[in-house]
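>>> kindly return the folded structure for what I paste below:
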Amino acid sequence: MKLLHYREDGKIKLGIATVHGVVDVEAAVGGEAAPELKSADAALAAGGEALDRLRELDRRIAEEGPAAFKESLRNEAELSLEPCVVRPGKLICVGLNYRRHAEETGSPIPAYPILFNKFDNALSAHGRDIRLPKTSDKTDYEAELGIVIGRTAFDVAPEEALDYVGGYCNVNDVSARDLQVRTSQWLLGKSLDGFCPIGPYLVTADAVPEPNSLGIRCTVNGELRQSSNTSDMIFDCRTIVSYISRHMTLQPGDLIMTGTPEGVVLGYPEDRQVYLKTGDIVTVEIDGLGSLTNRFI
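Predicted coordinates:
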């Protein structure tokens, strides 16, 4: 199931993306929707029953067809999308988590997951423009798989870790490299406004049976820059969720960014490094998760 958020009549609404278009959940259930059906965040926090109700609606849409949902159907191309998780409590990033990316940057293979964070001011959505900061000349793209936590997780074993995942999404971990390396802490170069576009969909975990074997790609103005597979991760999704949960409690809606593969500008020889500039269009695409596109201005 593919969930998304969009803005209509000044409100953020929850939709289910289907082959027929986006179905407005509130309109489809009739009248005022229950609180747990008003956002993906709320559905995750409410637990399995809320997600089951959304899955049942998704099943009905497939079986009954678009005519039965005519009043609640929206054209996705015409929607103003919001982040697929609206208010994640934590935005946790994993650095240098692809073997070939570590090699291209000349970094040693880490013994433990390298963790840092972004803040919610960095959240952005598919189709939005991202402002290049005046304080940086080296803004880079990073295609990443995002893990969205589905239920409270603390000290979970690796073999059980994926049971705590609510879904997955595309992420572009936009990075201002000159700010990132100004100090040993990467936060400044990672948390500028709009530097974490996610989506367009939150694809529920049941639709992604093996997150550790997904093709992941990034294009800039149509040119393929990154092309890899999540199987190249040094620490796979199970290990990441388990490791973080051993140190802090993960809550429904928390977003974990799992690192980027090789092909970022930083990994090019210095004489070939051309960082993002005004008008560049960046697309992140992961198998089964759709495409996340943003223009830099």
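>>> contacts and neighbour counts: CA atoms only from here.
Noted.
>>> for the helix or strand harbouring residue 57, packing partners?
Element membership for residue 57 (DSSP states H and E) is helix 48-64. In this structure, helix 48-64 packs against strand 11-18, helix 40-46, with contacts taken as 3 or more C-alpha pairs under 8 Å, 6 or more residues apart in numbering; DSSP states H and E.
>>> mind redoing it with 6 Å?
For helix 48-64, there is no helix or strand it packs on, judged by 3 or more C-alpha pairs under 6 Å, 6 or more residues apart in numbering; DSSP states H and E.
>>> next secondary structure after that helix?
Next along from helix 48-64, by DSSP H and E: strand 73-74.
>>> of all the residues in the following helix or strand past that following strand, which ones are buried?
Next helix or strand after strand 73-74 toward the C-terminus (DSSP H and E): strand 80-82. For strand 80-82, the neighbour count (16 or more other C-alpha atoms under 10 Å) marks 81-82 as buried.
>>> next: stretch 92-102.
Residues of stretch 92-102 classed as buried by neighbour count (16+ other C-alpha under 10 Å): 92-102.
>>> could you dump those into JSON lines with distance to residue 170 and secondary structure added?
As requested, these are exported to JSON lines (distance: C-alpha to C-alpha, whole Å; DSSP: H, G, I helix; E, B strand; the rest coil):
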{"residue": "92", "distance to residue 170": "14", "secondary structure": "strand"}
{"residue": "93", "distance to residue 170": "13", "secondary structure": "strand"}
{"residue": "94", "distance to residue 170": "15", "secondary structure": "strand"}
{"residue": "95", "distance to residue 170": "16", "secondary structure": "strand"}
{"residue": "96", "distance to residue 170": "18", "secondary structure": "coil"}
{"residue": "97", "distance to residue 170": "16", "secondary structure": "coil"}
{"residue": "98", "distance to residue 170": "16", "secondary structure": "strand"}
{"residue": "99", "distance to residue 170": "20", "secondary structure": "helix"}
{"residue": "100", "distance to residue 170": "20", "secondary structure": "helix"}
{"residue": "101", "distance to residue 170": "18", "secondary structure": "helix"}
{"residue": "102", "distance to residue 170": "21", "secondary structure": "helix"}
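>>> another sequence for comparison is provided below:
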Amino acid sequence: MKLVRYGAPGQELPGIIDEAGVLRSLSPLVADITAAIIAPAGQRMLRALDLSRLPAVAGSPRLGVPVAGIRQIVAVGLNYRQHAEEAKMAIPAEPMLFSKAISSLSGPGDDILVRAGSQKTDWEVELGIVIGTEAECVSEADALSHVAGYCNVNDVSERAWQLEKGGQFFKGKSARSFCPVGPWLATADEIRRPQELALSLSVNGKVMQTGNTADMIFGVPQLVSYISHYMTLMPGDLIISGTPAGVGLGMVPPQFLRAGDTVTHSITGLGEQHHNVVLY
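Now for the predicted structure:
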């Protein structure tokens, strides 16, 4: 299933995309796409529906973050071998974890906001992993059973704030619009091989990043298991799993986003995002 939330910011409605690509409203049945809806019981309820009987949504409404009420964003740094090489950093022995503020969440077509004084705003297309059932100290063998689904994410980063201001990565990762998610949440049954997904990102039509989740240092089962040993993962939690090579910081000379740029990125089975970069 492909689950979406559509409508104006803060007023999103629940929807589902049928096999023909038609967006259909779930409002007659559920209030929103919440942790309860993406949990196993909620997914079973949705799978039993005859989607052709649901009302089609007219036009091309704005899409929001496909899951409401995300509780936390756990991010993974340096998780692609080629990205570690371009950063001239050693392959990590364990996953490098940091967090992003919930207020950084935005929709898959919303503007990326570059704040005044920002000089090094960078792009990072990433596979998002959404938790469906509580996970605490789970094994790698059991980890995927706790995954509700996957989504396309951009871990937008202000590199000066991240690397030159001291302290944690958090401050360079958390500005408004720095975590666009979507266009949809593809439930786990649609993405049966999460380590075989192609990722691509373009700026102003020029391809900057290409990669495949096969290049991950720590795959999805390893990440879910590892993180669950340090915190309890709850339904609706979002893990963003690292980015392939091709970020602006790694270019010679480095290149960063400026107002007027456009950013487009996609992941196999998880749709495409389009953003205008504007001065905030």
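>>> tm score of chain vs chain?
After superposition, the two chains reach a TM-score (TM-score structural alignment, normalised by the length of the second structure) of 0.94; 276 aligned residues with a C-alpha RMSD of 1.6 Å.
>>> before we move on, the earlier item: biggest separation within the buried residues of stretch 92-102 of the first structure, which pair?
Of all pairs drawn from the buried residues of stretch 92-102 of the first structure, the widest gap by C-alpha to C-alpha lies between 92 and 100 and measures 21.5 Å.
>>> find the nearest non-adjacent residue to the equivalent of residue 152 of the first structure over in the second structure, please.
Matched across to the second structure, residue 152 of the first structure falls on residue 134, judged by TM-score structural alignment. Closest residue in space to residue 134 of the second structure, ignoring its immediate chain neighbours: residue 234 at 4.6 Å, by C-alpha to C-alpha, 6 or more residues apart in numbering.
>>> the first structure: which residue goes with the one you found?
Under TM-score structural alignment, residue 234 of the second structure pairs with residue 251 in the first structure.
>>> what separation is there between its match and residue 84 of the first structure?
Residue 251 of the first structure is 16 Å from residue 84 of the first structure, where distance means C-alpha to C-alpha, to the nearest Å.
>>> looking at the two, which one has more neighbours?
Under the criterion of other C-alpha atoms under 10 Å, the comparison of residue 251 of the first structure against residue 84 puts residue 84 first, with 32 against 21.
>>> secondary structure element for the equivalent of the more buried one over in the second structure?
Aligned counterpart of residue 84 of the first structure in the second structure: residue 66 (TM-score structural alignment). Using DSSP H and E, residue 66 of the second structure sits in no helix or strand.
>>> how about residue 244 of the first structure?
With DSSP H and E as criterion, residue 244 of the first structure is part of helix 237-245.
>>> quick check: closest non-adjacent residue to the aligned residue in the first structure for residue 35 of the second structure.
The alignment partner of residue 35 of the second structure in the first structure, by TM-score structural alignment, is residue 41. Closest residue to residue 41 of the first structure apart from its sequence neighbours, by C-alpha to C-alpha, 6+ apart: residue 253 at 5.5 Å.
>>> contact partners for the match of residue 84 of the first structure?
4-5, 184-185 (C-alpha atoms under 6 Å, 6 or more residues apart in numbering).
>>> and which of the residues you listed is nearest residue 52 of the second structure?
The closest of those, once distances to residue 52 of the second structure are taken by C-alpha to C-alpha, is residue 4, at 16.6 Å.
>>> quick check: the closest one is in a helix.
No - counting by DSSP: H, G, I helix; E, B strand; the rest coil, residue 4 of the second structure is located in no helix; its state is strand.
>>> that one and residue 108 of the second structure: what is the separation?
With C-alpha to C-alpha as the criterion, residue 4 of the second structure and residue 108 of the second structure are 11 Å apart.
>>> ok, residue 73 of the second structure next?
Counting by C-alpha to C-alpha - residue 73 of the second structure and residue 108 of the second structure are separated by 16 Å.
>>> neighbour count: the two, which is higher?
With neighbours defined as other C-alpha under 10 Å, residue 73 of the second structure and residue 108 compare such that residue 108 has more, 29 against 21.
>>> that one maps to what in the first structure?
Using TM-score structural alignment, residue 108 of the second structure lines up with residue 126 in the first structure.
>>> where's the residue sitting furthest away from the middle of the second structure relative to residue 252 of the second structure, distance?
Taking C-alpha atoms, centre = their mean as the measure, the residue most remote from the mean C-alpha position of the second structure is residue 53, 30.3 Å away. To residue 252 of the second structure, residue 53 of the second structure is 54 Å away according to C-alpha to C-alpha.
>>> I'm done for today, thanks for sticking with me.
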